[in-house]
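In: The sequence isn't on hand, but the structure is:
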């Protein structure tokens, strides 16, 4: 009944659409129910809907596709990537740097941890959309910067985030 391209677009933006539906419900309660407790709850529901919409838009911008090489799994702050030619496991707590290589085909995330080879995860790998929540927990990460770099497709590797210990070490060198 629904074209595959339309179904994919709806799936990509589903969280933002749910947020918009929550906003509409909150506005209905706030302005068309005649006051009382439901009126005030409507304002709270609108605020929750705004938060859902903003995060839904960010997640939709992070999703770049599906069906790429490999599978990503995240279990208890441990990122696992199983690809056709490479793979590996990195703990988020051990991560020293996160970069994006838009020149690779397909573009890949580069995860660096001490004592481990660099883990390359294609943006289109199955389950790669889970990385948004994992990356969002990194202290000091600028989510909007990450999303902008994903869409700009620079001609070089872009550093998205570095651990505080790595940033401090670089400052001491200069």
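Out: Everything's here; your move. Treat the numbers as computed from the prediction; the structure is a model and nothing was measured.

In: okay, CA-based contacts and neighbour counts for the rest of this
Out: Noted.

In: Does residue 118 touch residue 108 like I think?
Out: No - under the criterion of Cα atoms under 8 Å, residue 118 is not in contact with residue 108, lying 11.4 Å apart.

In: of these two, who's got more company?
Out: Neighbours were counted for residue 118 and for residue 108 using other Cα atoms under 10 Å; residue 108 has more, 21 against 18.

In: this is the comparison structure:
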């Protein structure tokens, strides 16, 4: 039974797992909303709304996931990035982040380049193990455009692209 699906199909189902679960909740909510009466009908309509939101968020996460076969391991704990790579690595606080870029020319795979207040750089491959945890952190950055970040990630530009930069307060 374990060989029922090809490994590529399993990988795609796992990549879109959040969207599939949200779709299932939305379908169950639609069914309850249309066929039940009273409080269960209202719960069904609420489940439909929640499932649609969950599906949209799941599709964004699926576009962000690039696999986990890249070099290194990413951890996000208590608003701190940690990347442990085979040749380099580092740690940076989320509050110290001033610029987020994607570098498609880095070897062996495109990398997120995070720049801190002190000028330190942390390059994290987009397909490192645990890199999908970065989505929540990036989405929480002030004034970031999540859709443009996903568009840049999917089209793989030719040169380094600035995704987000902290606005500096004016003194005058």
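Out: In hand now; what should we look at? What you are looking at is a predicted structure, and each value in this text was computed from that prediction instead of being measured.

In: where along structure 1 do the strands fall?
Out: 68-75, 78-82, 87-91, 97-101, 108-112, 119-122, 125-126, 158-162 (DSSP state E).

In: of all the ones you listed, which gets the most neighbours per residue?
Out: strand 119-122 (a mean of 24; mean count of other Cα atoms under 10 Å).

In: so where is it in structure 2?
Out: Mapped onto structure 2 using TM-score structural alignment, strand 119-122 of structure 1 covers residues 122-125.

In: Average separation of the matching stretch from the aligned part of structure 1, please.
Out: Taking mean Cα distance after the TM-score superposition for structure 1, the mean distance separating stretch 122-125 of structure 2 from the aligned residues in structure 1 is 0.4 Å.

In: give me every residue that touches the spatially most central residue of structure 1.
Out: Centrality entry for structure 1: nearest residue to the mean C-alpha point is residue 132, 2.3 Å, by Cα atoms, centre = their mean. For residue 132 of structure 1, the contact set (Cα atoms under 8 Å, 6 or more residues apart in numbering) comprises 59, 62.

In: which residue in structure 2 lines up with it?
Out: The alignment partner of residue 132 of structure 1 in structure 2, by TM-score structural alignment, is residue 135.

In: before we move on, what about residue 20 of structure 1?
Out: Under the alignment (TM-score structural alignment), residue 20 of structure 1 maps onto residue 23 of structure 2.

In: what about the helices in structure 1?
Out: For structure 1, applying DSSP state H gives helices covering 4-12, 14-32, 37-62, 131-136, 143-152, 164-173.

In: shouldn't residue 113 of structure 1 be in contact with residue 93?
Out: No - counting by Cα under 8 Å, residue 113 of structure 1 stays clear of residue 93, with 9.3 Å between them.

In: who's more crowded, the two?
Out: Neighbour count, other Cα under 10 Å: between residue 113 of structure 1 and residue 93, residue 113 has more, with 18 against 12.
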